[in-house]
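*Asks:* Provide a 3D model corresponding to the input given below.
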Amino acid sequence: METNADQNAESRMRHVVYDRFGDRDVLQVVQSAVPAPATGQVLVRVHGAGLNPIDWKTRKGLGFAARQIEHSLPWTPGYDMAGEVVTVGDEVTTLAPGDRVMGMIGFPAGGGGYSEYALAAADELAIVPEELDLVAAGALPLAALTAWQALFEVAKLESGQKILIHAGAGGVGHFAVQFALERGAHVIATASAGNRDFLAELGVHEVIDYRTTDIGEECYGLDVVLDLVGGDTGKRSLHTLGEQGVLVTIPTVTADEIISTAESLGLRAHGMMVRPDVFHLEEIAELIEDGDVKVHIEKAFALDDVAQAHELLEGGHVRGKLVLDCR
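*Replies:* Below you'll find the model as predicted:
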């Protein structure tokens, strides 16, 4: 017979919170009641929660997401997660308990991914291909959507074009190189020497070691540059563009200065901010199903090791993705 203690244990969950902005020591793991889904929502038993640069920047109080949440702390971070649907709220007809799902959830003010259970709007979630483990799937949505939207919505990359992708071995970068290759582009990527083989295995045509080589001397007449580094790297990259070329820069902090520099040179540059888009996510899932795209996980961390995960994330030299294993 189930006791009250058993029932209570079952209705509790562990999740990460911080009650103030600051260094990694503000991250705590606490217990709370498992929430119930509202109309249009589902409750997901989280297997994997992706870690993204926005997570540590927001934790430090930096950037636009921090402004959204500063008056609603304590807050559970995490915009990426994958897991199994437990219960569905009213008016949810597209998902059922047991479905394997992933999504970019609660962006920007909700969050909630760093948890054993998370609420998500049903229309934020895509079905995870059988080929993809649910912990790995948790690391996919935000980074893959960033790459997809930058390449195909903003840059309008086409087959046969030449593209330079900075930080090609990173979270967004390793998706971007695979999407660009799948689209039929000629792909050049910058990386450290240690990531040359990793990128060659993904099919990248040329890998440039950014520590020893000046891209301005190596590249010219490019159709697209995807700048995942920002600052001086973005500005120097403008000189590699052809007359009709376009640079898309992702770090928001330096986007304005790069765009201004481009205008002064008579060139095109755009900043962008990722947004949840379940249709894009479904297209990406198909590429994974077909074996055309892989998710590379450098390391999975337990919830209790979230501060270590943030330390590695802040270091900025992750190959592929980091993920919290929330099972």
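*Asks:* contacts, neighbours, all on C-alpha from now
*Replies:* Will do.
*Asks:* for residue 18, see how far away the residue most central in space within the chain is.
*Replies:* Centroid-nearest residue in the chain, with Cα atoms, centre = their mean: residue 143, separated by 2.4 Å. Going from residue 143 to residue 18 by Cα to Cα, to the nearest Å gives 23 Å.
*Asks:* same deal with residue 327?
*Replies:* Distance from residue 327 to residue 18, counting by Cα to Cα: 21 Å.
*Asks:* more crowded one of the two?
*Replies:* Neighbour count, other Cα atoms under 10 Å: between residue 327 and residue 18, residue 18 has more, with 19 against 14.
*Asks:* tell me the contacts of that one?
*Replies:* By Cα atoms under 8 Å, 6 or more residues apart in numbering, residue 18 lies in contact with 26-28, 59, 73-76.
*Asks:* number of nearby residues for residue 314?
*Replies:* Using other Cα under 10 Å, residue 314 has 16 other residues around it.
*Asks:* what residues of the helix or strand harbouring it count as buried?
*Replies:* Assigned by DSSP states H and E, residue 314 belongs to helix 306-315. Judged by neighbour count (16 or more other Cα atoms under 10 Å), helix 306-315 contains these buried residues: 306-307, 309-310, 313-314.
*Asks:* and for the helix or strand just after that helix, what's in contact with it?
*Replies:* Downstream of helix 306-315, the first helix or strand assigned by DSSP H and E is strand 321-325. Strand 321-325 is touched from outside by 47-52, 114, 135-136, 138-139, 170-171, 295-303, 306, 309, 313, with contacts defined as Cα under 8 Å, 6+ apart.
*Asks:* and this one, please, so the two structures can be compared:
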Amino acid sequence: MAEEPITTMTAVRAHRRGGPEQLVVEQAPVPELAAGEVLVRVEAAAITVAELTWPETWESGGVDRTPIIPSHEFAGRVARVGGAVEDFHVDDRVFGLVPFDRDGAAAEFVAVPATSVAHRSASVAPTVAAAAVLPALTAWEALVDRAAIGQGTRLLVRGGTGAVGSFLVQIGASSGAEVTATVSSEAAASRARALGAAHVVVVPRGTAPAHIGDFDVAIDAVGDDLPEWVYAAVRPGGDLVVLQQPPAQDVAERYGIRATFFVVDTNQDRLRELDTLLATGRLHVAVAATLPLSAGGEAFVAATAAGRPSGKTIYVLP
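*Replies:* Alright, predicted model coming up:
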């Protein structure tokens, strides 16, 4: 006798807009599968705290879509395959990034376009894959697609030990750039050097360095209000890439630089390249904590706790 299909699952959901206090652990329908999609049994789902502030989290095409499920970075195994999908089969190890205007992976199952998923090597742990997806893809797009760094590029990374900044430093250094990283404390300086930064400048929050400049490319990975010294650090004709909010174009014009902002695009080829980097140990991925799905909103609170280790907080499912 054939097994009855599973129709409900445990999920972390929010029924109204807000922060972690709105997240509850409850039963929810298993997502329906459309053509071109795969249903993944989730093994690990990474938390991006800021996603609870993104409009895409709460609406799609201007239409409210609550209740929502957070955590868009995931790793797991294929549970079911939709029509017109040929590259994936049941029980394949995979990882990927759910489009931000869809329900995420803080659940036992997630439905995702097959184009947003890649195979995961057996040597890459689910927690590592989930923790790397969004920050590594963001760093790669910033460095390669937006700034086109290469051998000898003078690269400034503001926030060189954060979730994205740590990958900017690693990928930048491995691409031949001369990387200067700013960090907010002496404690973070040694980690930035270990990641590959040739130079490290300690810039406590709310302050500006005495002198820092003449970079071909600067990338802001901090995300608070962008101080003017970052614009001034780029040589005329150079590039400033901002990851959290659009830069001030009038300030960029004053300094004669190009300033761009983007939202990362899931690229299956890049996911495959990322899997290779992870499988061969060429990227260090920091995981701060792993918590069960039953932690619900407490996991989001833990991800912002003062004094926590660097790295992602991950929901781990059996």
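*Asks:* coming back round to it: shared with structure 2, which of the contacts of residue 18 of structure 1?
*Replies:* Checking these against structure 2 (both residues aligned by TM-score structural alignment, their matches' Cα atoms under 8 Å), the contacts still present are 26-28, 73-76.
*Asks:* ok so, going back, do you know how far the residue nearest to the centre of structure 1 is from residue 8 of structure 1?
*Replies:* Applying Cα to Cα to residue 143 of structure 1 and residue 8 of structure 1 gives a distance of 36 Å.
*Asks:* residue 295 of structure 1 contacts residue 140, doesn't it?
*Replies:* Yes: assessed by Cα atoms under 8 Å, residue 295 of structure 1 is found in contact with residue 140 at 6.9 Å.
*Asks:* when the two are compared, which one has more neighbours?
*Replies:* residue 140 (34 against 19).
*Asks:* OK, contacts around the aligned residue in structure 2 for that one?
*Replies:* Under the alignment by TM-score structural alignment, residue 140 of structure 1 pairs with residue 132 in structure 2. If a contact means Cα under 8 Å, 6+ apart, then residue 132 of structure 2 has residue 285 as its contacts.
*Asks:* over to residue 151 of structure 1?
*Replies:* Shown in contact with residue 151 of structure 1 (Cα under 8 Å, 6+ apart): 157, 176, 180, 226.
*Asks:* test my guess that the second one contacts residue 152.
*Replies:* Spelled out, it's residue 176 of structure 1. No: using Cα under 8 Å, residue 176 of structure 1 makes no contact with residue 152, being 10.3 Å away.
*Asks:* ok, now how distant is the closest residue to residue 125 of structure 1 other than its chain neighbours from residue 244 of structure 1?
*Replies:* Excluding its sequence neighbours, the residue lying closest to residue 125 of structure 1 (Cα to Cα, 6 or more residues apart in numbering) is residue 103, at 4.6 Å. Residue 103 of structure 1 is 35 Å from residue 244 of structure 1, where distance means Cα to Cα.
*Asks:* out of these two, which sits in the more crowded spot?
*Replies:* Counting neighbours by other Cα under 10 Å for residue 103 of structure 1 and for residue 244 shows that residue 103 has the greater number, 31 against 11.
*Asks:* specify the local secondary structure of the more buried one.
*Replies:* With DSSP: H, G, I helix; E, B strand; the rest coil as the basis, residue 103 of structure 1 sits in strand.
*Asks:* so what does it match up with in structure 2?
*Replies:* Using TM-score structural alignment, the partner of residue 103 of structure 1 in structure 2 is residue 96.
*Asks:* return the residues in contact with that match.
*Replies:* Taking Cα under 8 Å, 6+ apart as the test, what residue 96 of structure 2 contacts is 73-75, 116-118, 130, 133, 271.
*Asks:* most surrounded residue in these?
*Replies:* Compared across those, residue 74 has the highest neighbour count, 35 neighbours, by other Cα under 10 Å.
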